[in-house]
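1. return atomic coordinates for the entry below.
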Amino acid sequence: MPIAHIQGKQLIGADGSATNADTFVATDPATQAVLDPPFHEASSEEIDRAMTLASESADVFSNTSYETRAKLLEAIADGLMDAGQDLLDRCHAETALPMNRLQGERARTVNQTRLFAEMIREGSWVEAKIDHGDADRSPAPKPDVRSMLISIGPVVVFGASNFPLAISVAGTDTTTALAAGCPVVCKAHPAHPGTCEMIGKIICDAVKATGLPAGIFSLLQGQSHQVGHSLVEHPATAAVAFTGSIAGGRALFDTANRRPNPIPVYAEMGSINPVFVLPGAIAERAEQIAQAFIGSLTMGVGQFCTNPGLILIPSGDQGDQLVQSIAQHAAAAAPGTMLHSGIHDAFTKGVARIKDTDGVQLLSQAKGPREQACCTIAVTDFAVLQRERSLLEELFGPCSTIVRYENANQMIEVAQALEGQLTATLHGSDSELSEHQPLIRSLQQKVGRLIFNGFPTGIEVCHAMVHGGPYPATSDAHFTSIGPAAIKRFTRPLCFQDFPNDYLPAELQDANPRGIMRMVNGVFTRDQ
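-> Coordinates of the predicted model:
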């Protein structure tokens, strides 16, 4: 879709709408040039219309075949590729992300959408369970009990700033909600509204092509927080998915819990993703660790939720060698343009706060233009970290603090002081893992993903992936926001007791007509 076709309107089902005179514009982060066209702020009437359409289409959509939903997702994937260079060009103009990154992100988005289609078509994701009744059981007959996951209703999705393709309008939240049979109303991110509109139109076209009700997808624009809160407050909203700051996620969470009927908010928020370097790893590969650490820290100008913002390195000569190597790689790292001025301003203030902290030394800072973010490394020791807990707060961008530790007990104390994290990383030898089990056990209570001899940036989209963690990494540590298991956020279990076989969903009927994996009397099987 050529950029000239972007209209700056809401997409409400199959219709464009612009009833609010208030508008905003996107800007190029690299040049600050204003990008056409202006975008209309969603009005309260438009919000209500989108949610009402979603609610009216929910029953029909939830009862569509899995094959139809799979074809919808495949049509979205095809549309993302058919959009060609126009989509990437607009996304680059609104985010300053390099073209090779956007090409890779689109490939990830397309691949994960097709993966979800395969999962839906196979069908075992509904977690069907059957416990046969026994009328002769004594002292009381046993009822026939069967259960499976069903869709929960309209989902509000907030697009993320740092992944304009993979965690935005056509990202995991939208595709897993659609896969579950839930209508989606997406709140476009105001930093890349044109990209959002282009993708929104791709989804609308896919909905039409598969013959589904137009109301199962709408896209609303808006800079004001009120648009988001109104969506969360709407009585038709059944769940919310959000990726962003702790403040933003918590505000939506609180709004959802003030409703007469509270709803779940699945918010992926803040994390510093600590890295613990054990002595054996330094002896084996200090230079490789330093190079890979800076590569992870500066990936995407540090604008990843899995960015390693804290690294613990032992004191002593070997640790000194690693610190020096990290400083050298940091000084040589290229600066980069951040996604928008708000993120850049927050990063600049955060670096200044760390620099001014008593007992913290700014070890290395790459050189670059003032309007760009430069890789920054600070260093301190365990005693200062104990006193200055602000060093354990997330700073979104290419900045990390080195903490020098004296012994294993200090590492454990740091682990215990952490808030919930998406990830934690250990670098060491196999034998060192056996020596540091108390540290590993402490970290297991704090994170969603524990990494050995790697770095947290780069998330494999697969069935076993967990992208989540205890609060404030996420608002609910029971779920992942990446990978096929993310569909569970938009479902709930429903139990049928003593229902006639012919009136049960196909997934629970005795003959197992869909051939899915089920638990029957406690045993997993695909048999009838």
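
2. from now on I want contacts and neighbour counts done on CA atoms only, so please keep to that.
-> Noted.

3. check the gap between residue 431 and residue 409 for me.
-> 18 Å (C-alpha to C-alpha, to the nearest Å).

4. more neighbours, those two?
-> More crowded of residue 431 and residue 409, by other C-alpha atoms under 10 Å: residue 409, with 13 against 9.

5. what strand or helix carries the more buried one?
-> helix 408-417 (DSSP states H and E).

6. whichever helix or strand comes after that helix versus helix 408-417: what angle between them?
-> Remark: after helix 408-417, the chain's next helix or strand is strand 421-427, criterion DSSP H and E. Counting by axes from the mean of the first three to the mean of the last three C-alpha atoms, to 10 degrees, strand 421-427 lies at 170 degrees to helix 408-417.

7. second input sequence below; structure requested for side-by-side comparison:
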Amino acid sequence: MVFTPHGKHLIAGDWVAGETTFVSSPSSGTPHAFSAGTAAHVDAAALAAEEAFWTYGYLPRETRASFLMAIAAEIEARGDVITEIAMQETGLPAARLEGERGRTTGQLRLFAYHILKGEFLDRRFDEALPDRKPLPRPEIRLMQRPIGPVAVFGASNFPLAFSVAGGDTASALAAGCPVVVKGHPAHPGTGEIVAEAILAAIETSGVPKGTFSFIHGQDRLVGEALVQHPLIKAVGFTGSLAGGRALFDLCARRPEPIPFFGELGSVNPMFVLPEALSARGPAIAEGWAGSLSMGAGQFCTNPGIVVLPDGEAADRFVATAKSALEKVGPQTMLTDGIAEAYRRGKERFSTRNAVRPVLEMASEGRTATPNLYETSSEDFLQDHALGEEVFGPLGLVIRVPDAQAMVDLAKGFEGQLTATLHLDKADAPMARKLLPVLERKVGRILANGFPTGVEVSDAMVHGGPYPASTNFGATSVGTMAIRRFLRPVSYQNLPDDILPADIRP
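-> This next block holds a predicted model:
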């Protein structure tokens, strides 16, 4: 089946064209024209979402769970077509996209099962104590309630799992919040067909049509209109530090500030401790090279920095990593803009005196090849730019003279999504010194693994202190993501027959 996008926005059940269009820039295949979103489209979608909230936000959990299940089924029914258009637009291989589609439908179903259990409501009860002295205590019940319409920004690097029906959308819908999605211009056709799947689920589930809207957006004006709309009550975003910070600031400056749940940037440092480096340094180096270059390095959990004790074992590690990366050929990047940004990031490293090039390879057009550099911990701590994310397969080795220098270096990192400890049993004392530091710096700490690949589960945290994300207490992956779009409400002495059903005795 050949899918030809119609290029329209989905607003409250209707496909709506715009007065102006933009043309997609696929990695292969035919470019298509798409309607350019406007503030008027945003207003219509937000108004519909607010109207839908008064029904959708108060539906039984069973109905919302069935809706999430229906979305997953409708996406699977369009699986081959989604893969076809996504391959053309992004250059990602079929196997990667099929895996990502499975992750997308899997998290929709996981959230459905989770809300059926009711644990996310965090229900609490203080019984009345009418005879308490000197004052009686009233009966108080507490439960989490949905906050209202949520804006979601599609991500460039995950056209399915972090985009139209991805984790932000799924968790907001699970919480009871209607969603307005700004599609990413890198894969508008993929976004459109996933929006069609959600519309089909709306129609079969009977939820209000304003529960979901999808707006194509080529420039920042649509995003700015969305985060500033007074009916939008929270924002989910995955993207660049500069773009996310600009939207975060707009949310904070609104007459009614709203939470901005942005995942922005991370270099995800790996710390290879002495015994592990001595015993299996080359094997760790091979694994790091594979993780660093996976998917052209276009993962938010890409381990861009590795920290090593200086010495001969570090020399062997670097030589092995170089050899492995030399074998990686040019890989297609998601957009021309991302490829250009990668080249600028490489230039930033190659022009610094404190950085020694280990492997430099030219990247042309929309492709990227790996690059590897090294520096000392002292030089790294004196140059803030060395800790900034380069989105792509660029690695930096930092050599430290001793254990205390490794701890001091860890303290110097900004907030990250992940940190990894490669350790053997004899490294435990040093690991115990690092752990409290890393707990303050990251959302997920790994041992003897690589951070690319994020499990969707109850215990997962995908977030971290700024600039990894804008809200250190939240996650964009896993069932705890639902809590971003809820707020607690206490009910004091309300009659049982008017209490919400989920909190009645």
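
8. picking up where we left off before, who are the packing partners of the helix holding residue 409 of structure 1?
-> The helices and strands touching helix 408-417 of structure 1, judged by 3 or more C-alpha pairs under 8 Å, 6 or more residues apart in numbering; DSSP states H and E, are helix 437-444.

9. residues making contact with the helix it packs on?
-> Contacts with helix 437-444 of structure 1, where a contact means C-alpha atoms under 8 Å, 6 or more residues apart in numbering, come from 408, 411-412, 415-416, 424, 433, 450.

10. what range does that helix cover in structure 2?
-> Aligned by TM-score structural alignment, helix 437-444 of structure 1 falls on residues 432-439 of structure 2.

11. SS state for residue 142 of structure 2?
-> Residue 142 of structure 2 carries the three-state label strand when classified by DSSP: H, G, I helix; E, B strand; the rest coil.

12. excluding residues flanking it in the chain, which one is nearest the aligned partner of it in structure 1?
-> Using TM-score structural alignment as the criterion, residue 142 of structure 2 maps onto residue 147 of structure 1. Residue nearest to residue 147 of structure 1 in three dimensions, not counting chain neighbours: residue 495, with 4.1 Å by C-alpha to C-alpha, 6 or more residues apart in numbering.

13. tell me the secondary structure at the one you found.
-> Assignment for residue 495 of structure 1 (three-state DSSP): strand.

14. contact partners for it?
-> Taking C-alpha under 8 Å, 6+ apart, one finds 145-148 in contact with residue 495 of structure 1.

15. what do we get in structure 2 for it?
-> Match for residue 495 of structure 1 (TM-score structural alignment): residue 490.

16. report the buried residues of the lengthiest helix in structure 1.
-> Criterion DSSP state H: the longest helix present in structure 1 is helix 99-122. Across helix 99-122 of structure 1, burial judged by 16 or more other C-alpha atoms under 10 Å covers 102, 105-122.

17. just the strands in the stretch 51-200 of structure 1 please.
-> 129-131, 145-151, 155-158, 184-187 (DSSP state E, counting those that start in this stretch).

18. looking at those, which is closest to residue 373 of structure 1?
-> strand 155-158 (25.7 Å; C-alpha to C-alpha).

19. at the geometric centre of structure 2, which residue do we find?
-> residue 238 (4.8 Å; C-alpha atoms, centre = their mean).

20. that one -> structure 1?
-> By TM-score structural alignment, residue 238 of structure 2 lines up with residue 243.

21. contacting residues for the residue nearest to its match when sequence neighbours are not counted?
-> Nearest residue to residue 243 of structure 1, sequence neighbours excluded (C-alpha to C-alpha, 6+ apart): residue 268, at 4.8 Å. Taking C-alpha under 8 Å, 6+ apart as the contact definition, residue 268 of structure 1 lies against 242-244, 249, 468, 473-475, 481.

22. map residue 268 of structure 1 onto structure 2.
-> Looks like residue 268 of structure 1 aligns to residue 263 there (TM-score structural alignment).

23. what do you get for residue 26 of structure 1?
-> Residue 26 of structure 1 maps onto residue 24 in structure 2, by TM-score structural alignment.

24. pretty sure its match is touching residue 32, no?
-> Yes. Here residue 24 of structure 2 reaches residue 32: they are 5.5 Å apart, a contact under C-alpha atoms under 8 Å.

25. could you pull out the helices for the stretch 251-400 of structure 1?
-> 279-298, 317-332, 341-355, 382-387 (DSSP state H, counting those that start in this stretch).

26. so stretch 386-406 of structure 2 matches what in structure 1?
-> With TM-score structural alignment as the criterion, stretch 386-406 of structure 2 aligns to 391-411.

27. kindly check the end-to-end length of the matching stretch for me.
-> Length of stretch 391-411 of structure 1, first residue to last, C-alpha to C-alpha: 15 Å.

28. buried sites along it?
-> For stretch 391-411 of structure 1, using 16+ other C-alpha under 10 Å, the buried residues are 391-392, 394-405, 410-411.

29. please apply the same query to stretch 23-36 of structure 1.
-> 23-30.

30. what's the answer for stretch 346-355 of structure 2, then?
-> So stretch 346-355 of structure 2, judged by 16+ other C-alpha under 10 Å, has buried residues 346, 349-350, 354-355.

31. tell me the two of those that are most distant?
-> 346 and 354 (14.3 Å).

32. so what's the residue count around the aligned partner of residue 81 of structure 2 in structure 1?
-> Under the alignment by TM-score structural alignment, residue 81 of structure 2 pairs with residue 86 in structure 1. Look at residue 86 of structure 1: counted by other C-alpha under 10 Å, it has 15 neighbours.

33. swap in the one 10 residues further on?
-> Applying other C-alpha under 10 Å, we find 20 residues neighbouring residue 96 of structure 1.

34. so how far is residue 34 of structure 2 from the aligned residue in structure 2 for it?
-> In structure 2, the residue equivalent to residue 96 of structure 1 is residue 91, according to TM-score structural alignment. Counting by C-alpha to C-alpha, the separation of residue 91 of structure 2 from residue 34 of structure 2 is 19 Å.

35. repeat for residue 174 of structure 2
-> Residue 174 of structure 2 is 29 Å from residue 34 of structure 2, by C-alpha to C-alpha.
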